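J.: quick one: sequence plus predicted model below, questions after.
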Amino acid sequence: MKNDIKLIDYLASRRSVPAFQMCEPGPDRAELEAILTLAIRVPDHGKLAPWRFVVYQGEERRIIGEELLRLALEKNPELSEEMIAVERSRFTRAPVVVGVISKAAPHTKIPEWEQIMSAGAVCLNLLMAANAHGYVSNWLSEWFAFDDRAHDLLGVAPDEKVAGFIHIGSTTFPITERPRPNLDDIVSWRGAES
């Protein structure tokens, strides 16, 4: 993706690439910092920054994959060889994985729901910022985002939740379109027609 593409053209063609279709190269430290700097430019009522990032890269991704496999086998010792390979590769499919961690909590003025939506906005901005830097990306959550046994391994505190794992890398696969909802099925018009 070129950096000079017009925003409207980008939005008309924005597409996630499956993590298993990603490869090297991924962004380096300077690019990641630039991507994260763009990602935090989201609506944030009360300026709480009710989210944070954990960047997983290098050998750490393989170590996490082995631990996630161990946890998966504890739950289901009868995993197929195919599923063992899937569990082992959860964090090695893309060169970089960024965990977006929601710190949403009760607040006297800012509803917790708004804080959660702000974390979702960070996830989407992170996808778009990675694309703007010439990388492909995908927002996943997967079972371990909701399994407290994995949270310490992933750097998630007991009072936090995972908003998503953003996989960032390159691809050699063609980027294809998928079906989108028909506006007639999802839009209700109220008031005068313009």
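T.: Perfect, I can see it now. Here the structure is a predicted model, which is why all the values come from computation and not from measurement.

J.: rest of the way, CA atoms for contacts and neighbours
T.: OK.

J.: so residue 26, which state does it fall into?
T.: Three-state assignment for residue 26 (DSSP: H, G, I helix; E, B strand; the rest coil): coil.

J.: got it, and residue 138?
T.: Relying on three-state DSSP, one would call residue 138 strand.

J.: give me the number of residues near it?
T.: Per other CA atoms under 10 Å, the neighbour tally for residue 138 reads 24.

J.: here's the one I want to compare it with:
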Amino acid sequence: MKFNDRTSPLTLLATRRSGRPREMTAPGPDEAELRAMIALAARTPDHGKLAPWRFVIVPPDARDALSAMLTDAYRAEKPEAGRLEIEAMDNFARMAPALVVVLHSPKPSHIPAWEQELSTGAATMNLLHAVHAHGYVGGWLTGWASTSDRVRDAFGAAHERIAGFVFIGTAAKPLEERPRPLIDDIASIWHG
């Protein structure tokens, strides 16, 4: 494990940025590092200890198969698709050195579905924090592939949903800071 030990936990939180997967390059994490990141991601709030999320690692040698599956699913759902759209599916499958598909996998329980969805989002965010702590950059993408039942079926079951595709690698150029909301616009004090 190569934790970025040059910074404090607060600095890690303050410096995490999302990277554009198409701009990520090698090196990326190996399988052991990915498993360590997932172990950290699983340390998320989880009312009822249900683990309503799953992580599917797509190894580099499966990227051709991912491209074929995405292309076939896209063509089946959008038969009028043009060459550029199909190329976009292939490009999506090949971005960044590493890829983890996060699935929302709700469990039958008295725990409300909404809480399970929140836990999945928190687990995905924890994965991004773990990626940063290991010295890599991550990008969480959704889009058409995350809403396609055909794509979902390639990774999971009918009751699951794709929460996102987390691409991981090394930033090819410095990450840009995006505008953040002003604290006074998003936080208030309730006085009763």
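T.: Received it, and whenever you're ready, just let me know what you need. The structure displayed is predicted, hence computed values, not measured ones.

J.: so after superposing, what's the score?
T.: Once superposed, the chains reach a TM-score of 0.90 (TM-score structural alignment, normalised by the length of structure 2), with 190 aligned residues with a CA RMSD of 1.9 Å.

J.: where is the longest strand in structure 2?
T.: strand 161-171 (DSSP state E).

J.: mean shift between it and structure 1?
T.: In this overlay with structure 1, the average offset of strand 161-171 of structure 2 from its partner residues is 1.2 Å by mean CA distance after the TM-score superposition for structure 1.

J.: where does that strand end up in structure 1?
T.: Residues 161-171 of structure 1 are where strand 161-171 of structure 2 lands when matched by TM-score structural alignment.

J.: just how off-centre is that stretch within its chain?
T.: Mean C-alpha position of stretch 161-171 of structure 1 versus that of the full chain (CA atoms, centre = their mean, to the nearest Å) differs by 3 Å.

J.: what is the burial count for the equivalent of residue 21 of structure 2 over in structure 1?
T.: Aligned by TM-score structural alignment, residue 21 of structure 2 pairs with residue 19 of structure 1. Residues lying near residue 19 of structure 1 (other CA under 10 Å) number 25.

J.: repeat for residue 10 of structure 1
T.: Residue 10 of structure 1, neighbours per other CA under 10 Å, totals 16.

J.: structure 2: which residue goes with that one?
T.: Match for residue 10 of structure 1 (TM-score structural alignment): residue 12.

J.: helices or strands up against the helix or strand harbouring that match?
T.: Assigned by DSSP states H and E, residue 12 of structure 2 falls within helix 9-15. If you count contacts as 3 or more CA pairs under 8 Å, 6 or more residues apart in numbering; DSSP states H and E, helix 9-15 of structure 2 packs onto helix 113-133.

J.: okay, buried residues for the helix it packs on please.
T.: Judged by neighbour count using 16 or more other CA atoms under 10 Å, the buried positions of helix 113-133 of structure 2 are 115-117, 119-133.

J.: show me the helices in structure 1, by range?
T.: According to DSSP state H, structure 1 carries its helices in the segments 7-13, 29-39, 59-75, 81-88, 112-132, 148-154, 183-186.

J.: of all those helices, which one is nearest residue 160 of structure 1?
T.: helix 148-154 (9.0 Å; CA to CA).

J.: what does the closest one rub up against?
T.: 64, 67-68, 71, 144-145, 157-158 (CA atoms under 8 Å, 6 or more residues apart in numbering).

J.: with adjacent residues omitted, what lies nearest to the residue nearest the centre of structure 1?
T.: Geometric centre of structure 1, nearest residue: residue 166, 2.6 Å, by CA atoms, centre = their mean. Once flanking residues are discounted, residue 166 of structure 1 sits nearest to residue 139: 4.6 Å by CA to CA, 6 or more residues apart in numbering.

J.: noted, bye for now.
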